[in-house]
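Visitor: Below: sequence and its predicted model.
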Amino acid sequence: MSPPPLPVVLRGLAKRFVRDTSETVVALDQVSFRAEQNTLTALVGPDGAGKSTLLRILAGLVPPDAGQAEVLGLDVAAAPQAVQNRIGYMPQKFGLYEDLSVQQNLDLYADLHGVPPDQRREIYHSLLTMTALAPFTSRLAGALSGGMKQKLGLACTLVRSPDLLLLDEPTVGVDPLSRRELWDILRHLVHQQGLTVVVSTSYLDEAEFCGHTVVMHQGRVLAEGTPAEITARAAGRVFLASAANGMAARSLQAHLFRHPEVVDAVPEAGSVRVVSTSPAPPQEGLAELALQFSPTEPRFEDGFMVLFRAVAREQHSSAIVLSRPPAAPAGSISVEVRDLVRTFGSFTAVNHVSFQVKRGEIYGLLGPNGAGKSTTFRMLCGLIPATSGTLRVANADLRTARAAARARLGYVAQKFSLYGDLSVDENLDFFATAYGLRGHRKRERIDWAKEQFDLGALSSLASGSLPGGYKQRLAMAAALLHEPDILFLDEATSGADPLARREFWGRITALSEQGVTVIVTTHFMEEAEYCDRLVILDSGRALAEGSPADIRRHGQRSDGRPVTMEDAFIAIVENWRQRQEAS
């Protein structure tokens, strides 16, 4: 008997798209790889790498321009319906019906896939147990948290047992606790049920859960292999650095990341994790810092950055310089939140939360989906009023002077929030006018923004067509035109490539050093290391507050490795939820 065909075989796959401007975009360029039976294969790379296009071709939704894609032994281009009858595919925006309950969504997808009624009880029991959604079958899908929606989407995808499961960024925008739960489910599907899964992700730590990884960038495969094989590319070149003069880790990171002997640098547990271009730590021009380097074991992200930095565009990161630093004295309070409450009918979204943020601090709001972060954020920005409590921002009471406070604030949203049809110059002109800038002052500030963020060569391009990193620069430039005292960043690095994220935080560090106060939300727990202090919320309550070192003390590991921010975050939330259940 001949062995069954491999679940996925790609040979020289290519795909191009033509935009409205007649510009040709290369989505896939000579992509080849295989996914073995009963394995978990990860497509790893930033936005624009080609991961979603590749999965859509495998699902028979988009035909390739060249090359061949075989799924379960079938040529997808020749027999897309036959492929679709045997696979499960969950796109980034899975089509849950939010005005239907959990049970009604499952019934709908069972109807669509022709699952016989006599088989549904057993299937539903298995799926609801696996996803821990059994207690919520009568809840409307629109009332679920982000993590629960993703698990329901996965259950609907699995309602007809597929031979191959394709998942496109299933954990995007999902908090660390929900991400871990979702990956536990995927590993169970592969190791206990023998399912073959191909999943795309921009979270590099998730690759460690997979048997095979395919690293992609701008439509090409940079490398493939086991996570250990990718990690090994950084072997002997990873160090933890600290400065004898007590320089903050984020300031040291910004300094080291621009060094020619450094492949990567990120804050880690009060030090800076450095990937060097050679087996020796960087030395040139660093003597005055009296750095101490200690070797450490590489991880997948280190190997990824060795690959990625070799082919990605050069960064033009420079220390941002304000022409008018904030006038508030050092050590003064920029944000004061005391006993803050926000209710929506009978639901309490924020429940007596209190904290203070000093001038020039970077302060993080962290928490699971549905914790109350966004509601708190919107109140701090003056977008919605508080139900009760004290909320002062830039020395203005937001209950009585929201307009005055907003004039002192800058805001960068999670999704690109500028006008995609307008050019870079037109966006900057529009927002400068909206912030009250006129005449010579407006022209001066727009020139400053374009110079600081290296946007001059892109002035006439539609902002919607910019690469992700440049969209991020433009959003930041627009937010800083009026030189705000306080900058709000709402998941501002979501979807950005690793280099763009490092560059972004280098600019934030420079702003904080000049006195700008920064309030940030993020689901990247490693980014919490850039904060001076942070608070972890759940169910509208503040569970823990302090420096990154204070927060890490709540975590523990059994493998002897240092406790990460994600370890501590999960421990804090789980311990609190267990106490709530016990009471």
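Guide: Perfect, thanks for sending it.

Visitor: use CA for all of it now, contacts and neighbours both
Guide: Fine.

Visitor: For Phe12, grab the count of nearby residues.
Guide: Heads up, residue 12 is Gly, not Phe. Gly12 has 15 neighbouring residues, counting by other C-alpha atoms under 10 Å.

Visitor: one more structure, for comparison:
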Amino acid sequence: MNAQTDYIVKTENLTKVFPQKDGTSVTALAPLNIEVKKGVLSALIGPDGSGKTTLMRLMAGLMLPTEGRLTVLGKNVAEEPQAVQNELSYMPQKFGLYEDLSVEENMNLYADLHGIPQDIRPERFERLLNMTGLSPFTKRLAGKLSGGMKQKLGLACTLVRSPSLLLLDEPTVGVDPLSRRELWEILKSLVASDPISIFVNTSYMDEAEMCADVFVMNRGRVLMEGTPADIRALAKNLCFSVEPPETVPTRVLQSLLLDDSEHIIDAVPDGGRVHFITRGAEQSPVLDNFSLTAEAVPERLEDGFMLLMHKDLKENPDLSAPAVQSRDDKILKEQKRITSDAGLPVDIEVKNLVRKFGDFTAVANTSFSVHQGEIFGLLGPNGAGKTTTFRMLCGLLPATSGYLNVAGVDLSVSRTKAREKLGYVAQKFSLYGNLSVLENLRFFGGAYGLSGETLKKRINEVIDEFSLHGRENDAAESLPGGYKQRLSMAAALMHKPKILFLDEPTSGIDPLARRQFWRQITDLSAHGTTIIITTHFMEEAEYCDRIMIQDQGRLFAIGSPEGIRDELGLKHAPMNEVFITIVENGRKEEHK
């Protein structure tokens, strides 16, 4: 290849600065110099607010750089934005499907917008529908599709023009592991069979592992570019794994290891064990306290990513970055694994729960209980009935039949009384965007009945607890994703609820922010708060005392992550593998 054709995107001292209303400015991209190779699948990874989406919008010609040069498809974007847009397709985080149009009508609409001739549409549509598995659903309204199917339709609409460059901004946020796997098989087949380059921004490290090249960003700068193997190599000989004692939750051992910053760089639950990165040969005193010995394990791309993040933070301290510490180490160390026979009070009891919408059964005859201080995970593919179950537990949706008791209140009698004892963090940011952080906290504190000095004291507590210092006067809508999530948590906990409901709270959030989030959840659980969570990050199931996996309204499995793995004969297997095995086996049984 010559110099003109070996890259699809090139930046030369590219800078983007956003002026603010108060006369200040925010630098989203510092002078950036990268080359994105042609004809391959490349990934962009980094924490919230690192400039990833800004870079993709610049590439798509949707905004102009402040300084520097950006060449896409051999053209200067600042000089020829329309010419660039004619040859690429861009799928943003919130792709504009028309929910009252069918699958086929949405595709025709985008074909009209791009001027695709009628005579080539049938063949192209057939290929895209077969590739995405949407062929049986061409007449179904987009609003009636599951989350995974909507993403596939968005991809099909993006590809109706056969672009030379495909830009995907977090295409799998809120998508279950089965649908993610299918979507990535499509992307890999596209690169293998078509003359196309794909550049994808993702929060999933396993997705970045499948790419030929990976760019790691932080605070507007590229920290490293290389193959997944290059980034993994940063953590060579530094990665270990240890199995906690039978009575100690993996999340507790993880949190204690993270507190030992002298010896440990990072730690995360993995396959019933704790995977961690060490600073050297000396074993952490935390392991000595439990008489544990770790074993060396292969490094992962996520390990290299975490090392880059910590190195950058050390060399360029970010005073606004959260420093999450356990609030009470003694209580944390004394927390034991919560089981169904632990003798703890039951905070949620569900018996023969059914919810129907007309002839459609969203939840079919489900029974389970959740104990005080337990972290209980609701897992399942898109369309499994998780959100319906969740909404019934929160008192937001009445059950068709069955018994549901939450926080000591029969929900068929008084849903309002139960909600006084609950906190709720929605999947989508649901606070008031035009209000400041402080104004949101005042509003929600008042809504929960707090006032005067009590309200003021509680606001100060949650600002400290969730590291919101310096952001008090920022409009909520202007916050990076990680800060929005922390503000949502702070607002939900203003009244110190007995039970906290979290609906995909870490969707689209990077690994660093997820570590900090789960340390806070671990502390809440240690202090007796009961946590109910839905998530599509299967590794987060490792933090749960028990999980429930359902599909198409039916309960397929319930138990501790370790117990479910043992039943399947998949000891220490990643939870992604466990989840996919259970759902696929359950679907086979359903179709017998």
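Guide: Arrived safely, thanks for sending. The shown structure was predicted, so the numbers you read here are calculated from the model rather than taken from an experiment.

Visitor: So after superposing, what's the score?
Guide: TM-score for the superposed chains, counting by TM-score structural alignment, normalised by the length of structure 1: 0.93, backed by 574 aligned residues with a C-alpha RMSD of 2.3 Å.

Visitor: mind checking the SS state of the nearest residue to Glu36 of structure 1 once chain neighbours are set aside?
Guide: Closest residue to Glu36 of structure 1 apart from its sequence neighbours, by C-alpha to C-alpha, 6 or more residues apart in numbering: Leu6 at 5.8 Å. Recorded secondary structure, Leu6 of structure 1: coil (DSSP: H, G, I helix; E, B strand; the rest coil).

Visitor: Is it correct that Leu6 of structure 1 is in contact with Gln37?
Guide: Yes. If you go by C-alpha atoms under 8 Å, Leu6 of structure 1 and Gln37 touch, sitting 6.2 Å apart.

Visitor: So those two - more neighbours on which side?
Guide: Between Leu6 of structure 1 and Gln37, Gln37 has the larger neighbour count (other C-alpha under 10 Å), namely 19 against 16.

Visitor: Now do the same contact list for Phe308 of structure 1.
Guide: His217, Leu222 (C-alpha atoms under 8 Å, 6 or more residues apart in numbering).

Visitor: same question, Ser354 of structure 1
Guide: Glu336, Val337, Arg338, Asp339, Leu340, Ala542.

Visitor: From Arg120 of structure 1, how far out is the residue nearest to Glu36 of structure 1?
Guide: From Leu6 of structure 1 over to Arg120 of structure 1 the distance is 29 Å, taken as C-alpha to C-alpha, to the nearest Å.

Visitor: ranges for the helices of the stretch 101-250 of structure 1?
Guide: Here the stretch 101-250 of structure 1 has its helices, by DSSP state H, counting those that start in this stretch, at 102-112, 117-131, 146-157, 176-191, 227-231, 249-257.

Visitor: Dump the ones you listed into TSV; add distance to Pro385 of structure 1 as well.
Guide: Output for the helices of the stretch 101-250 of structure 1, formatted as TSV (distance: least, C-alpha to C-alpha, whole Å):
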stretch	distance to Pro385 of structure 1
helix 102-112	32
helix 117-131	36
helix 146-157	24
helix 176-191	29
helix 227-231	48
helix 249-257	34
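
Visitor: Nearest to Cys531 of structure 1 among these would be which one?
Guide: Closest approach to Cys531 of structure 1 among the helices of the stretch 101-250 of structure 1 (C-alpha to C-alpha): helix 249-257, 8.3 Å.

Visitor: Now that closest one on structure 2. Mean distance?
Guide: Its aligned residues in structure 2 lie a mean 0.8 Å from helix 249-257 of structure 1 after superposition (mean C-alpha distance after the TM-score superposition for structure 1).

Visitor: Return the list of helices and strands in contact with that helix.
Guide: With contacts taken as 3 or more C-alpha pairs under 8 Å, 6 or more residues apart in numbering; DSSP states H and E, helix 249-257 of structure 1 sits against strand 238-243, strand 262-268, strand 271-276, helix 498-513.

Visitor: Mind listing residues that contact that helix?
Guide: Residues outside helix 249-257 of structure 1 that contact it (C-alpha under 8 Å, 6+ apart): 242-243, 262-268, 270-272, 274, 502, 505-506, 509, 529-530.

Visitor: Just give me the neighbour total for the closest residue to Phe33 of structure 1 other than its chain neighbours.
Guide: Distances taken as C-alpha to C-alpha, 6+ apart place Leu10 nearest to Phe33 of structure 1, at 5.3 Å, with adjacent residues excluded. Close neighbours of Leu10 of structure 1, defined as other C-alpha under 10 Å, add up to 18.
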